[in-house]
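1. Have a look; sequence and predicted model below, questions after that.
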Amino acid sequence: MKNKTLIIIVIIAATAAALSLGIYQKRTHQINASLLQIEQLMYERPDSAWKILQHMPSISQLRKEEQALHALLFTQAQYKNYIPVKSDSLLRIAEAYYRTSNDSLHKAWTLFYLAQYYRDSDEKEKALSYFQQANIASRNIENNQFKFLLNLHWANLLSDEDAENKGIEKYQTANKYAILLKDTLKQIDLYGQWGWCCLLTGKYDCADSLFNMGLKLSTSSKMTYYNYLLNCLSLTAREKKDYKRALELVNRSLSLAKDSTELYPLWNNKGEILLEMNQYDSAHFYLSKDTRDYDP
C-alpha cells in the first residue's frame, strides 16, 4: 500500500514538474518572440516598439539573455522616441551580458548606446572610449545601418572636441555606408550635420559646400530637409555678412514652411539678420513672432 502511495506521489510530482516546465518554456518562447518583434519594429516604427515594451514583464522576471536584450531595446526605444535617458543602469545589464557573449551585433549596439549616454552626460572621454569599443566589436559584422550611425555620431563628437581631421574621416566613412545603403535621406542628414559642425567652427566655405551638396540631393518628397538646408545656407551667408543672400535664402525657406516648429527658427534667423542690418523695427517684428522666450 505504501509503495502504491509513493508511486502515486512520484507520478503527481513528475506531472507537475512537466507542466511547470512546459509553462516555463511556453512563457520563454513568448517573451523571446515579443523581443524579436520589438527589434524588427524598432527601425521603422520606434513608437510602436516603445508601446510594446511598456507591457513586457518586469526585467527582474526575465532570464539573463532576455534581460540583456530587453535593456538594450528599452534604451534604443528611448533614443529613437527622443525620451531622455537619465541612467546607464539598463545598459550596464546589457553590457555585463554581451561582454562575454558571441553576439557581436548586440554587443556593438550596447557599446554604441553607452557612448551616446556618456556624450549626452558630457563625459566625452568615456563617450569616445565607448565609440572606439563599439567600432572594434562591429568589425566582423555586416550591418551598414549600424556602421553609418556609429561613424556619424562619432564624427559629431570628434568635431566638438576639435579633432577636425579625425572627424572628417568619420564623416567620410559614414557617407560611404549611406551610399552602400542607397539611402539618400541618410546622405542628406549627414551633409546637414557635417555642414553644421563646419559652421560652428567658422569654416563657412566648407559649410556652404556641404549644405549645397545636401540641397542637391533633396527633392519635394524630402521637403523638410530642403527647407532646413536653405535656412542653414542663410545662416552661413549671415556669418559671412552677405545679408542680401541671407535674406533671400531665409525668405525661400519661410515660403515653404508649414508649421510653427519649422517657422520659429526661421523667424529668429530673419530677425537676427535684420538686427545686424540695423533694421530694428523689422527685427523686432520677426523676433517677437517666437513667443516662447523672446525678450524685447
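-> Yes, it's here. Bear in mind that the values here come from a model prediction, so they are computed numbers and not experimental data. Numbers count the residues shown, from 1 in each chain.
2. from here on, contacts and neighbour counts on C-alpha atoms
-> Fine.
3. Which helix in this protein has the most residues?
-> Longest helix in the chain by number of residues, with DSSP state H as the criterion: helix 2-41.
4. and it, how far out from the chain's middle?
-> On the basis of Cα atoms, centre = their mean, to the nearest Å, the separation between the geometric centre of helix 2-41 and that of its chain is 40 Å.
5. what does stretch 56-68 give?
-> For stretch 56-68, the separation from the chain centroid amounts to 24 Å (computed by Cα atoms, centre = their mean).
6. distance between the ends of it?
-> Stretch 56-68 has an end-to-end distance of 14 Å (criterion: Cα to Cα, to the nearest Å).
7. Tell me, how many residues neighbour Leu210?
-> Other residues near Leu210 come to 23 when the count uses other Cα atoms under 10 Å.
8. circling back to that earlier point, which parts of the longest helix of the chain are buried?
-> For helix 2-41, burial by neighbour count (16 or more other Cα atoms under 10 Å) applies to 31-32, 34-35, 38-39, 41.
9. same for that helix, what does it pack against?
-> Taking 3 or more Cα pairs under 8 Å, 6 or more residues apart in numbering; DSSP states H and E as the contact definition, the neighbouring helices and strands of helix 2-41 are helix 46-54, helix 64-80.
10. In addition, the following structure is provided for comparison:
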Amino acid sequence: MKVLYTALLALLLFPSCRRQSGDIDSFLHNAESLMNEHPEDALSIIRHIDRRKIYSSASEARYALLYSQALDKNYVDVTSDSLTAVAVNYYDRHGTKHERAMAHYYQGRVFSNAGNFDAAIRSYSLAEDAASGTDDYYLLGLINNAVGNLHFEQYDLDEALQRDQQAASFFHRAQSPYNEALAYIGVGTVYSLKGDNEQMEIVYNKAIEIYKELIKYCPYMKI
C-alpha cells in the first residue's frame, strides 16, 4: 500500500513540477509593454527570467524574440543568432505575419552586426515580405532603414537612397516623427555623396522642420 501511495503521489506531483510558472508569461508581458518607452527596464526584466523554467515552445519563442528586441533597443550588438534562431524557427511555423516579420528583422540585425551582408539582406527580405501583409508601418520603416544602411556601407547609393526614402515614408505613416527625421538625414547624406546639393538641402530642411515641431513638445531636445 505504501508503494502504491508513493507512486500515485509522484504522478500527481510530476506535472506540477513541469508546469510553467504563470510569472514567466507575466514578466514577458510586462517587458513587452515597456519595450518602446523604457527598453532598459524591459531588458532588466527579461534578464531576471530563469530560462530553465520556460517549458512552452510558444513562451520560449516569445522570450527569445523579446530578449533580442530589448538587446537591440539598448544598443547591445549581438553577433550570435542563438536567440533569434529560436524565434525564427517557431514563428515561421506557428506565428502571425507580424511575429514572423519581427523574428526575421531581429535576426537580420544580428547578421548585420556580424558583418554578414548576404545573410542580413536575406533576413530583411523575409521580414519585409511578412510585414507587407500588416499595417505595421513602423516595422516597415525599420526594415527599409536597415537595408538602406547596408547598401550605404556597400556604397550602393542608389539603393540606399531608395530605401531611406521609403523608410521616411513609412515612419511618416506610423506617426514616428523622430525616426522620419533621421531617415531624411540619411537621404540628405546620400544626396550629398551623389553631389546633388539642392536635393540635400531640401531633405535636410524637412528634417529640421520636424525637429522644430518636436522641440515644441520636448523643449529640452537639441537639434
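-> Looks like it arrived, so ask away. Computed from a prediction, not measured in an experiment: that's the story for all the values here.
11. Quick check: which of the helices and strands packed on helix 2-41 of structure 1 is buried the most?
-> For the helices and strands packed on helix 2-41 of structure 1, the largest average neighbour count (mean count of other Cα atoms under 10 Å) is found in helix 64-80, namely a mean of 21.
12. the strands in structure 2, which residues?
-> For structure 2, no strands are identified by DSSP state E.
13. in structure 2, which spans are helices?
-> Counting by DSSP H, one finds helices in structure 2 at the ranges 2-18, 22-34, 39-47, 57-73, 82-94, 97-113, 117-131, 137-153, 157-173, 177-193, 197-217.
14. Those helices into a markdown table, with extra columns for distance to Ile223 of structure 2?
-> Below are the helices of structure 2 laid out as a markdown table (distance: least, Cα to Cα, whole Å):
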| stretch | distance to Ile223 of structure 2 |
| --- | --- |
| helix 2-18 | 54 |
| helix 22-34 | 27 |
| helix 39-47 | 23 |
| helix 57-73 | 22 |
| helix 82-94 | 35 |
| helix 97-113 | 27 |
| helix 117-131 | 31 |
| helix 137-153 | 21 |
| helix 157-173 | 18 |
| helix 177-193 | 11 |
| helix 197-217 | 7 |
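15. picking that back up, for Ser87 of structure 1, find the nearest of the helices and strands packed on helix 2-41 of structure 1.
-> helix 64-80 (9.7 Å; Cα to Cα).
16. Residues touching the closest one, excluding its own?
-> By Cα atoms under 8 Å, 6 or more residues apart in numbering, the surrounding residues in contact with helix 64-80 of structure 1 are 31-32, 35, 38-39, 42, 46-47, 49-50, 53, 59-60, 84-85, 90-91, 93-95, 97-98, 106, 109-110, 113.
17. What range does that helix cover in structure 2?
-> Under TM-score structural alignment, the counterpart of helix 64-80 of structure 1 in structure 2 spans residues 57-73.
18. re earlier: can you tell which of the helices and strands packed on helix 2-41 of structure 1 is closest to Val10 of structure 1?
-> Nearest to Val10 of structure 1 among the helices and strands packed on helix 2-41 of structure 1 is helix 64-80 (31.6 Å), distances taken as Cα to Cα.
19. ok, average deviation of that closest one from structure 2?
-> With both structures laid over each other, helix 64-80 of structure 1 and its partner residues in structure 2 are 1.5 Å apart on average (mean Cα distance after the TM-score superposition for structure 1).
20. OK, contacts around the closest residue to Phe285 of structure 1 other than its chain neighbours?
-> For Phe285 of structure 1, the nearest residue in space outside its immediate sequence neighbours is Gly271; the separation is 7.5 Å by Cα to Cα, 6 or more residues apart in numbering. The contact partners of Gly271 of structure 1, by Cα under 8 Å, 6+ apart, come to 282-287.
21. Kindly recompute the last result at 6 Å.
-> 283, 286-287 (Cα atoms under 6 Å, 6 or more residues apart in numbering).
22. Which single one of these is nearest to Trp267 of structure 1?
-> The closest of these to Trp267 of structure 1 turns out to be Tyr286 (Cα to Cα; 5.3 Å).
23. Turn the helices and strands packed on helix 2-41 of structure 1 into TSV, columns for distance to Ser209 of structure 1.
-> Putting those into TSV (distance: least, Cα to Cα, whole Å) gives the following:
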stretch	distance to Ser209 of structure 1
helix 46-54	33
helix 64-80	29
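24. quick one: which of the ones you listed is nearest Ile188 of structure 1?
-> helix 64-80 (18.7 Å).
25. now the angle from the closest one to helix 2-41?
-> Helix 64-80 of structure 1 and helix 2-41 are oriented at 20 degrees to each other (axes from the mean of the first three to the mean of the last three Cα atoms, to 10 degrees).
26. could you check the distance from the residue at the greatest distance from the centre of structure 2 over to Tyr106 of structure 2?
-> Among the C-alpha atoms of structure 2, the one most distant from their mean position (Cα atoms, centre = their mean) is that of Met1, at 57.4 Å. With distances taken as Cα to Cα, Met1 of structure 2 is found 56 Å from Tyr106 of structure 2.
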